[in-house]
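**Student:** 3D model of this:
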Amino acid sequence: MDARETGLPMRVPDPVPDALPDAVTIWEVGARDGLQNEQEVVPLRVKLEFLDRLAASGLAVLEATSFVRPEWVPQLADATELLDRLHRVPGVRYPVLVPNMRGLDRALEAGVSDVAVFAAATESFTRRNLNRGLDEQFVMFDPVVRRAAADGLSVRGYVSMCFGDPWEGPVPIEQVVSVGKRLLEMGCTQLSLGDTIGVATPGHVTALLRAFTAAGIDLDRLAVHFHDTYGQALANTAAALRSGVRTVDSSAGGLGGCPYAKSATGNLATEDLVWMLDGMGIEHGVDLRALVDTSRWMAEQLGRPSPSGVVRALGS
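**Tutor:** Next up, the predicted model:
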């Protein structure tokens, strides 16, 4: 009987088990980062069922939506109604992205406990995405983060373009660390380091994480967010885990993509991540079969197959 028939990965003793964490938190971004990239707006009822199914699979962190202006991201224009109608499962966190103070106001009105801001490590990207310079972005985020923290919310800071920028090329490690430190100093509780265009490699990942450690930042405050453009997302994740990272972003079924990289294949698929974690003996709390079924269902709603290798292998 092969692995596909059993539905379980083959467990091989890890050569350096002491270097791996016992458990990992999966930060599921499919409902926000994944669906915001869809060409057509996904119906609210589908989003709500998607979140319900994800929670039922055992995922404990579900990034639900974003309070951005509807004309910027029409796919998430229903954020307020979604949170109003969402069945919030006890023990599950439902973070939302807030771009500014107005977004934070809406999040507070909706009763959320976790928010995130979306910064970048390069001048070019902040100019195009925020219409602000690299330093100017902090002027916008500072009052948002400080108020959210004062109100008792957990605040995540996304840092995009941590490994490469389509306009600037490779991004200096010290520049990424500087941006991350400023977000932590203003009150972010966690940083998510994003390989936005999917160009990172394991050696680069290790070097960046070592630089954060050398700057006095505990790896428990860091998460990683990889795209699979060059097929490196799982290898990069393994490198991050061996470095001491315990939170990994991923998207059910590999939903999402990057408009700044040609042929970008989207976020690391949660199913692929879970398969690898199972093979490494790392706890995560997710029912893989239920998650695969959820991604197959969502693929049907979107009218195309999932790019996840594990979904394809176990979903037939």
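**Student:** going forward, measure contacts and count neighbours with C-alpha atoms only.
**Tutor:** Will do.
**Student:** the stretch 51-200 of the chain: helices as residue ranges?
**Tutor:** In the stretch 51-200 of the chain, the helices defined using DSSP state H, counting those that start in this stretch lie at 79-85, 101-109, 123-130, 136-150, 173-186.
**Student:** right, and those helices - which one's nearest Met298?
**Tutor:** Taking Cα to Cα as the criterion, helix 79-85 is the member of the helices of the stretch 51-200 of the chain that comes nearest to Met298, at 17.2 Å.
**Student:** can you list the buried residues in the closest one?
**Tutor:** Ala79, Thr80, Leu82, Leu83 (16 or more other Cα atoms under 10 Å).
**Student:** I'd like these laid out as CSV, including distance to Ala200.
**Tutor:** Formatted as CSV, the entries for the buried residues of helix 79-85 read as follows, by distance: Cα to Cα, whole Å:
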residue, distance to Ala200
Ala79, 32
Thr80, 35
Leu82, 34
Leu83, 34
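**Student:** save the helices of the stretch 51-200 of the chain as a markdown table, and put in distance to Pro95 too.
**Tutor:** As requested, these are exported to a markdown table (distance: least, Cα to Cα, whole Å):
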| stretch | distance to Pro95 |
| --- | --- |
| helix 79-85 | 11 |
| helix 101-109 | 9 |
| helix 123-130 | 21 |
| helix 136-150 | 13 |
| helix 173-186 | 17 |
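**Student:** could you also give me the structure for this next sequence, so I can compare it with the first?
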Amino acid sequence: MNPRKLPTVVPAADLPSEITIYEVGARDGLQNESTVVPVEVKVEFLDRLADAGLTTLEATSFVHPKWVPQLADAEDLLRRLARRPGLDYPVLVPNDRGLDRALAAGVGHIAIFASATETFAKRNLNRTLDEQFAMFAPVVTRARAEGLRVRGYVSMCFGDPWEGAVAPDQVAAVGRRLVDMGCGQLSLGDTIGTGTPGHVDAVLDACVDGGVPVNQLAVHFHDTFGQALSNTLAALRKGVTTVDASAGGLGGCPYAESATGNLATEDLVWMLDGLGVAHGADLDALVATSTWMAERLGRPSPSRVVRALGG
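**Tutor:** Presented below is the predicted three-dimensional model:
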């Protein structure tokens, strides 16, 4: 990389010294594509991301193919993927049948996908807010008994397109129930991208006050209104050390039409490099990977850093 295209490093005392990037590009990034990406491309994408130094790579989803046809090849993908020692390849699991498939595939880490709001729970899960916990409880219990780690996604934490504002205490209550159920980590999602830094502070404070330690919290920001990086910085200042991101800014949410792309991994890495926060990823390799994937998708990457450095 041209040394003139490196951020000046100015460390901040109020930030973690190191964070984990939870890469979601291969799952959350590709599930929203209008066409199905060939499994060979997905496998190479994951391999390239691993080569770039990322250690947590959400690989796919065991959601029914009727609902997410772009990830119908989950079993085939995991058979073909050379899962590397020391790397983590979580998969999304919606129910008992999905857990059966994950266990058969030899997965060691799963995620469930809950909602902070009544309307989204009904639209996404066909359950009420309370009923979703009854659906997840046996999945989490059995997964833990099988020795799997379990992550809980909470969507609509910063606003819902049908209900509007979502109270931080409501997010905290949902998150606490998932932790009590056995989820080792909560990823708080700004599914429609309406959050701002003060709002992030309020939601994180509510979760911690509600009994979920900050070291069990992760953040998952969408960049609909250009707030993903500023919101991430606010979360880091609160002590969060796991940040979800998607290579090249791929993704959205198939169940929320106003949701645009995820925080781009490259944009996150540029900011972290400038702040002196360690993350383990190689920016050159990430840019090359996202440029490669953009060519296969037939459109430029939405990541500002990929556009600046990949040309």
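**Student:** any idea what the TM-score is?
**Tutor:** Comparing the chains after superposition, counting by TM-score structural alignment, normalised by the length of structure 2, produces a TM-score of 0.98; 310 aligned residues with a Cα RMSD of 1.1 Å.
**Student:** of all the helices of the stretch 51-200 of structure 1, which lies closest to Pro13 of structure 1?
**Tutor:** Taking Cα to Cα as the measure, the helices of the stretch 51-200 of structure 1 were each checked against Pro13 of structure 1, and helix 173-186 came out nearest at 33.1 Å.
**Student:** which residue numbers in structure 2 go with the closest one?
**Tutor:** Helix 173-186 of structure 1 lines up with residues 168-181 of structure 2 when matched by TM-score structural alignment.
**Student:** mean per-residue distance, that stretch to structure 1?
**Tutor:** Here the mean offset of stretch 168-181 of structure 2 against structure 1 after fitting is 0.5 Å, by mean Cα distance after the TM-score superposition for structure 1.
**Student:** list the buried ones in that stretch?
**Tutor:** The neighbour-count check on stretch 168-181 of structure 2 (16+ other Cα under 10 Å) flags Pro168, Asp169, Gln170, Val171, Ala172, Ala173, Val174, Gly175, Arg176, Leu178, Val179, Met181 as buried.
**Student:** got it, and stretch 255-264 of structure 1?
**Tutor:** Along stretch 255-264 of structure 1, the positions that meet the burial threshold by neighbour count (16+ other Cα under 10 Å) are Leu255, Gly256, Gly257, Cys258, Ala261, Ala264.
**Student:** next: stretch 278-298 of structure 1.
**Tutor:** By neighbour count, and taking 16+ other Cα under 10 Å as the criterion, the buried residues in stretch 278-298 of structure 1 are 278-282, 284, 286, 288-289, 291-298.
**Student:** inside helices: which ones of these?
**Tutor:** 278-280, 288-289, 291-298 (DSSP state H).
**Student:** show me which of those is closest to Gln75 of structure 1.
**Tutor:** Minimum separation from Gln75 of structure 1 among those (Cα to Cα) is found for Met298, which lies at 15.6 Å.
**Student:** nearest spatial neighbour of the equivalent of His64 of structure 2 over in structure 1, chain-adjacent residues omitted?
**Tutor:** Applying TM-score structural alignment, one finds that His64 of structure 2 aligns to Arg69 in structure 1. Distances taken as Cα to Cα, 6 or more residues apart in numbering place Ala77 nearest to Arg69 of structure 1, at 7.3 Å, with adjacent residues excluded.
**Student:** is it true that that neighbour touches Pro70?
**Tutor:** Yes - in this structure, Ala77 of structure 1 is within contact of Pro70 by Cα atoms under 8 Å, at 4.7 Å.
**Student:** between these two, who's got more neighbours?
**Tutor:** Neighbour comparison, Ala77 of structure 1 and Pro70: the larger count goes to Ala77, with 20 against 13 (by other Cα atoms under 10 Å).
**Student:** okay, the more buried one and Thr65 of structure 1: tell me how far apart.
**Tutor:** For Ala77 of structure 1, the distance to Thr65 of structure 1 equals 9 Å [Cα to Cα, to the nearest Å].
**Student:** quickly list what's touching both of those two.
**Tutor:** Both Ala77 of structure 1 and Thr65 lack any common contact, where contact means Cα atoms under 8 Å, 6 or more residues apart in numbering.
**Student:** what span of structure 1 is stretch 136-148 of structure 2 aligned with?
**Tutor:** Under the alignment (TM-score structural alignment), stretch 136-148 of structure 2 falls on residues 141-153 in structure 1.
**Student:** then stretch 20-34 of structure 2?
**Tutor:** Residues 25-39 of structure 1 are the counterpart of stretch 20-34 of structure 2, counting by TM-score structural alignment.
**Student:** name the residues that touch the matching stretch?
**Tutor:** Applying Cα under 8 Å, 6+ apart, the external contacts of stretch 25-39 of structure 1 come out as 42, 47, 50-51, 59-66, 73-76, 246-252, 254-257, 267, 270, 284.
**Student:** so Met293 of structure 2 makes contact with Phe45?
**Tutor:** Yes - shown here, Met293 of structure 2 and Phe45 form a contact pair, counting by Cα under 8 Å, at 7.3 Å.
**Student:** distance-wise, check the spatially most central residue of structure 2 relative to Ala172 of structure 2.
**Tutor:** When structure 2 is reduced to its mean C-alpha position, the closest residue under Cα atoms, centre = their mean turns out to be Asp244, at 4.0 Å. As judged by Cα to Cα, Asp244 of structure 2 and Ala172 of structure 2 stand 19 Å apart.
**Student:** same check on Gly189 of structure 2?
**Tutor:** In this structure, Gly189 of structure 2 and Ala172 of structure 2 are 12 Å apart, going by Cα to Cα.
**Student:** check Val287 of structure 2 too.
**Tutor:** As defined by Cα to Cα, Val287 of structure 2 lies at a distance of 36 Å from Ala172 of structure 2.
**Student:** got it, and Arg127 of structure 2?
**Tutor:** Relative to Ala172 of structure 2, Arg127 of structure 2 is positioned 19 Å away (Cα to Cα).
**Student:** go on, Ala72 of structure 2?
**Tutor:** When Cα to Cα is applied, the distance between Ala72 of structure 2 and Ala172 of structure 2 equals 33 Å.
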